[in-house]
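[1] Here is my input; please provide its structure:
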Amino acid sequence: MGTLTGILLAVSAVMVAPAASAEPPGKDEIAKSPNMSLLANIPKQGPMAGAANLGSDWAFKGNYAFGGNYAGFTVYDISKPSKPKVVTVVSCPGSQNDVSLAGNLLFLSTDASMSDDSCQAVPKPATDKTAWEGIKIFDISDVRNPRYVKAVETKCGSHTNTLVPGKKGTSYIYVSSYRPDGTYPDCQPPHDLISIIKVPHKNPASAGVIAEPVLFPDGGNPGDPVGTPWPNGTSATSGCHDLTAYPDKDIMAGACMGDGVLFDISDPEKPYTITSVRDDENFAFWHSATFNNKANKIVFTDELGGGSAATCNTAVGQQKGANAIYDIVGSGDKRKLRFRSYYKIPRPNADTENCVAHNGSLIPVKGRDIMVQAWYQGGISVWDFTDSRKPKEIGWFERGPWSDTLQIGGSWSAYYYNGYIYSNDIQKGLDVLKIKDRATDQGERVRLPLLNAQSQPDYFD
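    Coordinates of the predicted model:
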């Protein structure tokens, strides 16, 4: 574990490409809409630096942002968003290092077979029974010195994790993982389940798996045959990639490879499927989901190409690799998902840029459905889906290609928190952005003490 305090690196001088240009910006250029501003950037620090150490997800608490990275996580002081500071860098390798927070606890996903559950572990084949994957728990009471408390092993590791509050002083961690293999002792097919970890806040060392509910008793989407020509083909369902809970509504949305799912979580230890949908024509890999604040819509994302392909070009088009907007109709266990439209960023990207729909969150504007969203090297899009059938973009920000060849980069997660947009750029580190627009300005009035984007709050209850 290393600590870097008081470090602020100024935003580098850049050439700014014309906002209205039909051509993508060049290398080291920035293009944006007039209502978007880049306030600050802090490059990846210490063990987080290096092209192989990808910036990943975010969680927020008070004046601190916790940014995941394949090499660990970084704590930033964002009390002055235009002048963020690095507080602590925690070295703890293991992709993806997805982060969630509850009280003074931080939960870190490990989706790589490691030699043990320590932060000094090294990769080990998943075929070895002694290899470890799962959730690590840290005490962040002292943000300058997070303390490693406990590890919980889960089947097939933890690609992502979702915080679901329990009774007072208790949290549940829903662990998403996928792609089992008959040669993996701890990750056997069919793996139609998630793992649920119960965490008592006062005694996190006693945390453990309390349930492994099977969510796809029929096996889920069988998918298209291996070898289906690119960019066609839908993944078979063998687990979930990401789950987004809306605890105040007792529901959860699941992006589960070949299926988009609406779950009931009124009993957090016994979630069950209400309804599911498939889009075998245009969706390749159901990746993540976001409810609108009224919880009568879901935006599902499709990670065409696994996030490493150039899918925001004219050859792929505007439906594949896009978001899909569904209305939730009906009530109770008779609710259904009804497709309304696709949304994809309207700017063409270079063939050297990986670009596809990725992680975002709502901007809290009452009476409107507005989302900020990362698109890898496609940048950041702020868009309105109040009319489910006619989504439209409000603002955007992007950099030109990170490399002269197709290399993974760009914004992994872009979330709105207390008036600002925080982007965890895979290669460039922390970006802090501001949108000034009549459509979004109301969002600045909403303040949260905590934000896990995969555990949505009710902003206006």
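
[2] Could you use CA atoms for every contact and neighbour count after this?
    OK.

[3] What residues sit buried inside stretch 242-249?
    242-247 (16 or more other C-alpha atoms under 10 Å).

[4] Tell me which of the residues you listed fall in strands.
    242-246 (DSSP state E).

[5] Without its sequence neighbours, what residue ends up closest to residue 419?
    Excluding its sequence neighbours, the residue lying closest to residue 419 (C-alpha to C-alpha, 6 or more residues apart in numbering) is residue 444, at 4.3 Å.

[6] which residues touch that neighbour?
    By C-alpha atoms under 8 Å, 6 or more residues apart in numbering, the contact set of residue 444 is 418-420.

[7] From those residues, keep the buried residues only.
    By neighbour count, with 16+ other C-alpha under 10 Å, the contacts of residue 444 hold 418-420 as buried.

[8] Looking at these, spot the one nearest residue 86.
    The nearest member of these to residue 86, counting by C-alpha to C-alpha, is residue 420 at 17.4 Å.

[9] To compare with the earlier structure, here is another sequence to fold:
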Amino acid sequence: MSRLPRRSRTTMRAAGVMVLAAALVPAAAYAADDPREDLAPGYIPWSEASSNIELLDNDPRAGAFDSDVTGFNGIGFANSDLAFSGDNAIVGSFNGFQVYDLSDPTNPTLRTSFVCPGGQGDPSVYGDLLFISVEEGRGRIDCGTQGAPGAVNPERFRGVRIFDISDIDNPVQLPGVQTCRGSHTHTIVSDPDDPANIYIYNSGTSGVRPAAELAGCENANPNNPAPVTSGNPTQWRIDVIKVPLAAPETAAIVSQPRIFTDPATGAFNGLQNTVPGTLHPSGTAYSPLPNTNTCHDVTAFPAKELVAGACQGNGILLDTEDPVNPVRLDAVADPNFSYWHSASFNNDGTKVIFTDEWGGGTSARCRATDKPEWGADALFDLDGDQMEFASYYKMPAAQTTAENCVAHNSSLVPVPGRDILVQAWYQGGLSVIDFSDTANPVEIAYFDRGPISTPANPNGLNLGGLWSTYWYNGQVYGTEIARGFDTFGLETSDMLSENELDAAREVVLDEFNAQHQEKIVWEPSFNVAGAYFDQAVRSGELSGATLDTVEKHLAKAEKLEGRGAAAKAQLSNAIRVLDDSGDQGELKQALKDLRGAL
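    The predicted structure is shown next:
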């Protein structure tokens, strides 16, 4: 066995030079002399810096999904979030969605493009169903490109579109669900006690539609500091959509929970904690204003019937035992956070990370003058049904004023025994962090491109960067707002061993939605056991004669894998010398599981 394979590099593709990788740094401050700083501007081609992760493929936007990237002119064609189904990646866009074939995961190919404007275009999949968020006024029921002009238009669609993708090359739009504030994002919430249905938690963040266009919509002042206790205002609630799997065309809103209510006063706006005129600690106005009248995004963890909501001015935790009627368990706020944007659980559901989208994703918020706790992640431990703050994390390389950069979408890298996240930072690139110790998150890999520069706007801020970076079946895939669809290969290093990476690659899913976090279960294997072995060595809890004994017997067991009894005997010899606690205890259990599986 190779205990700790070493490989760490940084490259600059455009310059064609090799430089040393930056040292691993904690989240406390920006790193000095980081190769990501001062990368040369460009578009295609570009300059880049990387450490312990390699860009394998880039597929530029094409056809109806390509546009001028000067300034912010191209936002109507920007790539957004992504979801996965089998060998397909579904890339959302403000102009519809595209499907990439991942049969060769290192070289995806464009399979299908479906033009259907409406923004934001976030997708999720469940079996043969595809759901797409639509919030813009130009969205039409018929997916037309001519827009839907006027304050009231019967052809307008704002809400959650539903497609039948049983033939993914020919998606068929089903009746979707119209909502009063459209759909900025949505999340699948499943209920093990209700297999005939799934639920969609919808978050609308834009203006309220007139009742003449959609019955039941009632506008209110979302910045009203006074208690709001009467009427049925569209603000201060989410939409719960029930989708019968046998008849998804009948999907409909079944509840609109007021999850921000003050239990003492009954005020719908009970969590509103920031008013206009309040300044961010940077001394500038909050952008956006975190006034908590809706959620930006929520993430479900069905194994514990929990949902973590990133809700403008608050991070909240919901009990979803009854998914139609979620119950708020806890809420947290932080003056450093401008806009609570998204959430991720760890695989045990004992931690949650919230992101802050300070500047709305369109501003430079990773400058040397921006403190690490601004536009960052906030890490919390779950103590029962309460969230306890542990630390902040921000990608540790300062970016320029020409790069929109702030914390954005992420997913777990399924390494057994560790909590590892790959996260997008727009034009800050991606950062892979180990947050096993929530008080001390550590970066273990990164990738970054230089600022986007065009002939028409060579030195200004052009919208681009990685919107989402997700691990799926052995690779990291990313949606680049302006440059297309990226594939990355994570590499071994001092902080990620070959056994750990191979164990992560053994996790093969039929589908994946980052906001519907299914608990990962690893089948016993020599890679999984080796991952725990490497972790025990790395931490120093396995050393000396015990290390030599375990390594010897584990190596012999692997060679004897085809001879069950002999391999089991070697594993028993290794198990015998290990303690029951700490990293040794984790390794001991992994070896017992492996012995039982042989």
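
[10] tm score of chain vs chain?
    For these two chains in superposition, a TM-score of 0.92 is obtained (TM-score structural alignment, normalised by the length of structure 1); 445 aligned residues with a C-alpha RMSD of 2.1 Å.

[11] residue in structure 2 matching residue 320 of structure 1?
    Mapped onto structure 2 by TM-score structural alignment, residue 320 of structure 1 lines up with residue 374.

[12] ok, that match touching residue 336?
    Yes: using C-alpha atoms under 8 Å, residue 374 of structure 2 makes contact with residue 336 at a distance of 5.8 Å.

[13] which residues sit in contact with residue 394 of structure 2?
    27, 372-373, 375-377, 407.

[14] now structure 1: which of these match?
    Mapping those onto structure 1 (both residues aligned by TM-score structural alignment, their matches' C-alpha atoms under 8 Å) leaves 372-373, 375-377, 407 still in contact.

[15] tell me which of these is nearest to residue 21 of structure 2?
    Looking at those and their distance to residue 21 of structure 2, the nearest is residue 372, at 21.3 Å (C-alpha to C-alpha).

[16] residues near the closest one, how many?
    The tally of other residues near residue 372 of structure 2 (other C-alpha atoms under 10 Å) stands at 24.

[17] hmm, back to that, inside helices: which ones of the contacts of residue 444 of structure 1?
    Among those, none falls in helices (DSSP state H).

[18] Put together CSV for those residues, with distance to residue 438 of structure 1 on each row.
    Converted to CSV, the contacts of residue 444 of structure 1 look like this (distance: C-alpha to C-alpha, whole Å):
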residue, distance to residue 438 of structure 1
418, 17
419, 13
420, 15
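
[19] Return the residue of structure 2 aligned against the residue nearest to residue 419 of structure 1.
    Per TM-score structural alignment, residue 444 of structure 1 is aligned with residue 505.

[20] ok, now residue 198 of structure 1?
    Aligned counterpart of residue 198 of structure 1 in structure 2: residue 242 (TM-score structural alignment).

[21] which residues sit in contact with that match?
    For residue 242 of structure 2, the contact set (C-alpha under 8 Å, 6+ apart) comprises 197-200, 251-254.

[22] what do you get for residue 132 of structure 1?
    Listed by C-alpha under 8 Å, 6+ apart, the contact partners of residue 132 of structure 1 are 112-117, 153, 157.

[23] so what's the residue nearest the centre of structure 2 up against?
    Centroid check for structure 2 by C-alpha atoms, centre = their mean gives residue 410 as the closest residue, at 2.7 Å. Shown in contact with residue 410 of structure 2 (C-alpha under 8 Å, 6+ apart): 344, 421-424, 468-470, 514.

[24] Next: residue 510 of structure 2.
    Applying C-alpha under 8 Å, 6+ apart to residue 510 of structure 2 gives the contacts 85-86.

[25] which bit of structure 1 covers stretch 124-134 of structure 2?
    So stretch 124-134 of structure 2 sits over residues 100-110 in structure 1, by TM-score structural alignment.
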